[in-house]
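Visitor: what's the 3D shape of this:
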Amino acid sequence: MNQQPTETIEEIFINRGEEEQHQQLEDLLEAAEEGNLNLIAILHQAQNIFGYLPRRVQVRIAERLEIPFSKVYSVVSFYSLFSTTKRGKYTIEVCTGTACYVKGSQDILDKINDELDIEPGQTSEDDRFTLQDTRCVGACGMAPVVIIGDDVHGRVKPEQLPELLRQYE
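Guide: Alright, predicted model coming up:
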């Protein structure tokens, strides 16, 4: 037997305490209907509003744009810049490409785990950091490289990490 949802999409947002974000999303979708925003631009702005793209946001976008949810989801799941899980305020990317790995990127990942108690793909309990390992950032001469937010840090040593992370409090 198919059960109908008991809450509307608006009620889901309100029940999660996301009234302000919901209104921003609705304003974005209204502007998209009037303007010339493509799906990727809409998803990018929606991710900026919520910090990630949960299913309820994807469903709302599909409803308002009158496109299948599967189309929205396929774009979200294809592009690595989109996340369907909650992310921290700052993303820490540790390069694990060959040059960085040889110069100690695994030691950096281990130290971040000690400091923040997170593994790659996880977010710290205070929602400040999301840790990712990445293959190559194209800065091999600065190995090992750590990117925090938009800031690139080269020749990082594990003992520098506590002070480096404090800069993002």
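Visitor: CA atoms for contacts and neighbours, from now on please.
Guide: Will do.
Visitor: Now for the protein: which helix has the highest residue count?
Guide: The residue-count maximum for a helix in the chain (DSSP state H) belongs to helix 19-34.
Visitor: Next secondary structure element downstream of it?
Guide: If you walk from helix 19-34 toward the C-terminus, the next helix or strand you reach (DSSP states H and E) is helix 39-50.
Visitor: How far off centre is that next one?
Guide: Per Cα atoms, centre = their mean, to the nearest Å, the displacement of helix 39-50 from the mean C-alpha position of its chain is 11 Å.
Visitor: Can you list the buried residues in it?
Guide: The neighbour-count check on helix 39-50 (16 or more other Cα atoms under 10 Å) flags 39, 42-44, 46-47, 49-50 as buried.
Visitor: Which residues does that helix contact?
Guide: Around helix 39-50, the neighbours that count as contacts under Cα atoms under 8 Å, 6 or more residues apart in numbering are 21, 24-25, 28-29, 32, 52-53, 57, 72, 75-76, 82-83.
Visitor: Buried ones among these?
Guide: Restricting the contacts of helix 39-50 to buried positions leaves 21, 24-25, 28-29, 32, 52-53, 57, 72, 76, 82, with burial counted as 16+ other Cα under 10 Å.
Visitor: can I get those in CSV with distance to E115?
Guide: Formatted as CSV, the buried ones among the contacts of helix 39-50 follow (distance: Cα to Cα, whole Å):
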residue, distance to E115
Q21, 32
Q24, 35
L25, 35
L28, 38
L29, 40
A32, 42
Y52, 24
L53, 28
V57, 33
V72, 37
V76, 31
F82, 26
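Visitor: to compare against the first, here's another:
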Amino acid sequence: MIETDKIIEQYGSVRSSLIQILQEAHGAFNYLPETALRRISLRLEIPYAEVYGTASFYKAFSLEPRGSHIIQVCMGTACHVRGAQPVLDEFERLLSIEAGQTTEDRLFTLETVNCLGACALGPIVAVDGEYHGNITLSR
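Guide: Next up is the predicted model:
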């Protein structure tokens, strides 16, 4: 709670700062824990349902603990046609998790995305925001 309070104090407990506070809290915790959402609700005098609804609406926010490293496999049409599914399957096998999950040691989170915007290089995998193109099972 102390960390959440420090973040809120930077913005002066102003309702219009909800998104910025959620962004800061997400950065501090690497996800948005329920305790932080409840504290934000209390301090900003916003109903919890509204804070939760805002946090759950945006894909940039995670309500579950995430790994230190985020692996995103593009499943857009161009990447899918070029073999994204076998690449995803291999990540799932190697990490022993499914897309949308985090390893028990919280080292890796595996996600799928609809498009990373680099269709000519498909299939694309982003690791911590760094793009890797033309991925194959051997590469």
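Visitor: What residue in structure 1 is paired with R39 of structure 2?
Guide: In structure 1, the residue matched to R39 of structure 2 (TM-score structural alignment) is R60.
Visitor: Disregarding flanking residues, what is the spatial nearest neighbour of that match?
Guide: Among residues not flanking R60 of structure 1 along the chain, I9 sits closest, at 7.1 Å (Cα to Cα, 6 or more residues apart in numbering).
Visitor: Pull up the gap between that neighbour and D27 of structure 1, please.
Guide: Separation of I9 of structure 1 from D27 of structure 1 (Cα to Cα, to the nearest Å): 16 Å.
Visitor: again with C100 of structure 1
Guide: Between C100 of structure 1 and D27 of structure 1 the computed distance is 43 Å (Cα to Cα).
Visitor: now S83 of structure 1
Guide: Separation of S83 of structure 1 from D27 of structure 1 (Cα to Cα): 21 Å.
Visitor: And for V94 of structure 1?
Guide: Distance from V94 of structure 1 to D27 of structure 1, by Cα to Cα: 36 Å.
Visitor: Which of these two has more residues huddled nearby?
Guide: V94 (27 against 12; other Cα atoms under 10 Å).
Visitor: Can you check my assumption that the more buried one lies in a strand?
Guide: Yes. When classified by DSSP: H, G, I helix; E, B strand; the rest coil, V94 of structure 1 is found to be part of a strand.
Visitor: Alignment lookup: it to structure 2.
Guide: V94 of structure 1 maps onto V73 in structure 2, with residues paired by TM-score structural alignment.
Visitor: now H153 of structure 1
Guide: Alignment note: H153 of structure 1 maps to H132 in structure 2; criterion TM-score structural alignment.
Visitor: Quick check: chain neighbours aside, which residue is closest to that match?
Guide: Using Cα to Cα, 6+ apart and skipping residues adjacent in sequence, the residue nearest H132 of structure 2 is V125, 5.3 Å away.
Visitor: residues touching E45 of structure 2, list them.
Guide: With contact taken as Cα under 8 Å, 6+ apart, E45 of structure 2 is in contact with R15.
Visitor: rewinding a little: could you provide the contacts of helix 39-50 of structure 1 in a markdown table, with additional columns for distance to R64 of structure 1?
Guide: Converted to a markdown table, the contacts of helix 39-50 of structure 1 look like this (distance: Cα to Cα, whole Å):
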| residue | distance to R64 of structure 1 |
| --- | --- |
| Q21 | 16 |
| Q24 | 14 |
| L25 | 10 |
| L28 | 11 |
| L29 | 7 |
| A32 | 10 |
| Y52 | 19 |
| L53 | 16 |
| V57 | 11 |
| V72 | 12 |
| V75 | 16 |
| V76 | 17 |
| F82 | 20 |
| S83 | 21 |
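Visitor: with those residues in mind, which one is nearest to I108 of structure 1?
Guide: Top of the list for closeness to I108 of structure 1, among the contacts of helix 39-50 of structure 1 and by Cα to Cα, is S83 at 23.8 Å.
Visitor: got the contact list for the closest residue to the closest one other than its chain neighbours?
Guide: Leaving aside its chain neighbours, S83 of structure 1 sits nearest to Y52 (5.2 Å; criterion: Cα to Cα, 6+ apart). Taking Cα under 8 Å, 6+ apart as the criterion, Y52 of structure 1 is in contact with 46, 82-87.
Visitor: which SS state does Y52 of structure 1 fall under?
Guide: The local conformation at Y52 of structure 1, judged by three-state DSSP, is coil.
Visitor: That'll do, ta.
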